[in-house]
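*Asks:* this one's structure only:
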């Protein structure tokens, strides 16, 4: 069974909390609604640009695995940058991963997201 926690950290803006809540349950439409039209997502070094690539990432990322997601940290860097730390456990290689989701905001929407190994 796949379980996910709902991010509730006050350190994160509402848009980021909404995005994470939708993303961890693979609701691509709800995730998409939190992004700017020109948003760029970089996941483990691979960039997704343009509406088709970004939406495909939101729809398909991690879909080949079963895993649980737990938000284990969050902090705001400044008015336009924040980081959420997610811990994933599941059937992917290695079985456990802690990832930083680094957000860049513009006009209360997500203009950029970089997903990378946690810099603990």
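*Replies:* Happy to help now that I have it. Here the structure is a predicted model, which is why all the values come from computation and not from measurement. Residues are numbered from 1 along each chain as shown.

*Asks:* can we go C-alpha only for contacts and neighbour counts from here?
*Replies:* Fine.

*Asks:* Which parts of the protein are strands?
*Replies:* 35-43, 46-49, 67-78, 81-90, 96-106, 109-117 (DSSP state E).

*Asks:* distance of residue 35 from residue 95?
*Replies:* Counting by Cα to Cα, to the nearest Å, the separation of residue 35 from residue 95 is 29 Å.

*Asks:* Structure two is appended below for comparative analysis:
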């Protein structure tokens, strides 16, 4: 299913298929990611988070729902791969600033 995403979020999901540096460039300098109860602040920490995740698991994400909640954009994506519990639908809560992602929270 095609889902129309705001440009910074579309760039994030495209970069997620690439590498950690590409993912980190989707964020503001002081951007933040919270995933699996851990928070990563700044582009370097975000790059390392993404590289660590992909060194352990291979996965794909297919966004299928998008909605707004105040200042946040909530994207639900179907995630499948070689990780425990696959497949799973995850919620990605993005907050944007100046055409970049300022924060991302990933949760069930």
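*Replies:* The structure has been received and is ready for your questions. Note that the coordinates shown come from a computational prediction; the quantities given were computed from them, not determined experimentally.

*Asks:* Need the strands of the first structure in CSV (columns: distance to residue 15 of the first structure).
*Replies:* Compiled in CSV, the strands of the first structure are given as follows (distance: least, Cα to Cα, whole Å):
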stretch, distance to residue 15 of the first structure
strand 35-43, 9
strand 46-49, 20
strand 67-78, 13
strand 81-90, 11
strand 96-106, 9
strand 109-117, 6
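
*Asks:* Stretch 96-104 of the second structure aligns to what range in the first structure?
*Replies:* Residues 105-113 of the first structure are matched to stretch 96-104 of the second structure when aligned by TM-score structural alignment.

*Asks:* circling back to that earlier point, tell me which of the strands of the first structure lies nearest to residue 23 of the first structure.
*Replies:* Residue 23 of the first structure lies closest to strand 67-78 among those, at 10.3 Å (Cα to Cα).

*Asks:* residues of the closest one that come out buried?
*Replies:* 67-71, 74, 76 (16 or more other Cα atoms under 10 Å).

*Asks:* Then stretch 46-61 of the first structure?
*Replies:* 48, 54-55, 57-59.
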